[in-house]
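Participant: mind looking at a prediction? Sequence and model below.
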Amino acid sequence: MAMRSAGTPQDHDSSTRYLTELLSERQKLGPFVQVLPICSRLLNQEIVRLSTLVTNQGFVDHERLEHGSPMTSAGPLSNGGAMDLGGWAGLQTERMSMSQAASMGWHGAPTGSITPVVKKVLRLDVPVDKFPHFNFVGRLLGPRGNSLKRIEVTTDCRVFIRGRGSVKDSAKEEKLRDKPGYEHLNEPLHVLVEAELPANIIDSRLNQALEILEEMLKPV
């Protein structure tokens, strides 16, 4: 995502258009915030950065921004133009001032310093040897894959089913087995849980996902 500054009038106009585009994309992303948390967080950070920049140049009514009021095309600009920011208040779960937003951490948690984002992957073996006739893949996926999606939405982790039996079509699995990227098909059936989250919460989210998966892997 390119960083822009507001120096000349042309830069001001460009920044205003850019901010409007960011806000529009943030609205479109709304339904997918839980599925794409990192994308949402980065977009929010850029909106906060640019809004603060434009505010400092006198192009935005800071009082409106601070109270989360929707800004419409009636909002005045110093050059006599207008800026349509289309409802800032609806873009965040909770209304917050720009100064507050700049100091908020992951999912709106106040933080005194920036917490580094780290990536971790955990493996959970599926007990196929103990229960060879149980449909573990079907249990994990659920109807139309909804069970797996719910875990991902709830924990902010990504879940991948890997190993022998992870491909629905056994003939297709045999064809893929020795191809690059499909080496896992030579391993026993297992689940990978991946997360890319702030260091202070990633372990709790991964453990939450593992607990849910372990319960699902108990045949009933």
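Facilitator: Arrived safely, thanks for sending. Being a predicted model, the structure only gives us computed values, none of them experimental.
Participant: make it CA atoms for all contacts and neighbour counts henceforth
Facilitator: OK.
Participant: where's K120, which helix or strand?
Facilitator: Per DSSP states H and E: K120 is located in strand 117-125.
Participant: which stretches of the chain form strands?
Facilitator: Using DSSP state E, the strands of the chain run over residues 117-125, 158-162, 190-198.
Participant: one more to weigh against that first structure:
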Amino acid sequence: MSGTTLESPLKISEDAADLLFREARTANTFADEPVTEEQVQAIYDLIKWGPTSMNQQPLRIVLVRSPEARQRLVPLMAEGNQAKTLSAPLVAILAADLDFHEEFPKTFPHKPDARELFDGIDREPYARLNATLQIGYFILGVRAAGLAAGPMSGFDTEAVDREFFPDGRHRSLVVVNIGKPGENAWFPRSPRLDHDEVVTTV
């Protein structure tokens, strides 16, 4: 019917959809504007609500702010990631805590014996899977704060673990540069697979 506007299947605004997904990009250069502790806390306080298996909360975040810490990290990055890691206003190392089950009395209180389920087994696959879910939420949280994220897997994970997680309890997964995008921040947009190439119904 003329003049009728069909309601979108999405329940967020077009602006929010653009901010989080359609117009959001991985930044490769950053402006000098700092990322504040208040912004980081707001990001975490939002993304902590994302679902995980059994409410596992293995994500651990190390904020690399000081020049000394930055100099420890940059040589461990792949060559193509070093300059942007050196210049980003904030860098976060996102890791999985292999002893996530120790937090179950707080995060899974309705099943008091849940912690025992993970005693004596290889917890790393569970930690990696659920921390990776949380990393996805973290990137969306950065975008929701009006910032750009530059997630990178190109680094020496074993060296980063030795340098930043010497207790052996954590496994680094992704390093993320965070800040306002700078000049020439974007590579050309790469295409995505269409719905019919991905989705089947049985």
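Facilitator: Yep, that arrived. Just so it is clear, the model here is predicted, and its values are computed rather than measured.
Participant: give me the TM-score for this pair.
Facilitator: In this superposition the chains share a TM-score of 0.28, using TM-score structural alignment, normalised by the length of the second structure; 77 aligned residues with a CA RMSD of 3.8 Å.
Participant: just to revisit the earlier point, can I get the strands of the first structure in CSV with mean neighbour count and distance to A102 of the first structure?
Facilitator: Formatted as CSV, the strands of the first structure follow (neighbours: other CA atoms under 10 Å; distance: least, CA to CA, whole Å):
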stretch, mean neighbour count, distance to A102 of the first structure
strand 117-125, 14, 17
strand 158-162, 20, 27
strand 190-198, 20, 16
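Participant: mind giving me CSV with those and columns for distance to E214 of the first structure?
Facilitator: Below are the strands of the first structure laid out as CSV (distance: least, CA to CA, whole Å):
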stretch, distance to E214 of the first structure
strand 117-125, 8
strand 158-162, 13
strand 190-198, 10
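Participant: okay, buried residues for the host helix or strand of R60 of the second structure please.
Facilitator: If you go by DSSP H and E, R60 of the second structure is part of strand 59-64. Residues L59, R60, I61, L63, V64 are the ones in strand 59-64 of the second structure that count as buried (16 or more other CA atoms under 10 Å).
Participant: which ones are touching E194 of the first structure?
Facilitator: Neighbouring residues of E194 of the first structure by CA atoms under 8 Å, 6 or more residues apart in numbering: K119, K120, V121, L122, C157, R158, V159, L206.
Participant: give the contact list for the closest residue to it other than its chain neighbours.
Facilitator: What sits nearest to E194 of the first structure in space, not counting adjacent residues and going by CA to CA, 6 or more residues apart in numbering, is V121, at 4.3 Å. With contacts defined as CA under 8 Å, 6+ apart, V121 of the first structure is in contact with L192, V193, E194, A195.
Participant: what about V121 of the first structure, distance to R49 of the first structure?
Facilitator: Going from V121 of the first structure to R49 of the first structure by CA to CA, to the nearest Å gives 31 Å.
Participant: and what of R26 of the first structure?
Facilitator: 14 Å.
Participant: what of P37 of the first structure?
Facilitator: 18 Å.
Participant: go on, S40 of the first structure?
Facilitator: Taking CA to CA, one finds S40 of the first structure at 14 Å from R49 of the first structure.
Participant: now swap in D125 of the first structure and tell me
Facilitator: 44 Å.
Participant: was I right about N177 of the second structure contacting L94?
Facilitator: No - if you go by CA atoms under 8 Å, N177 of the second structure and L94 don't touch, sitting 10.9 Å apart.
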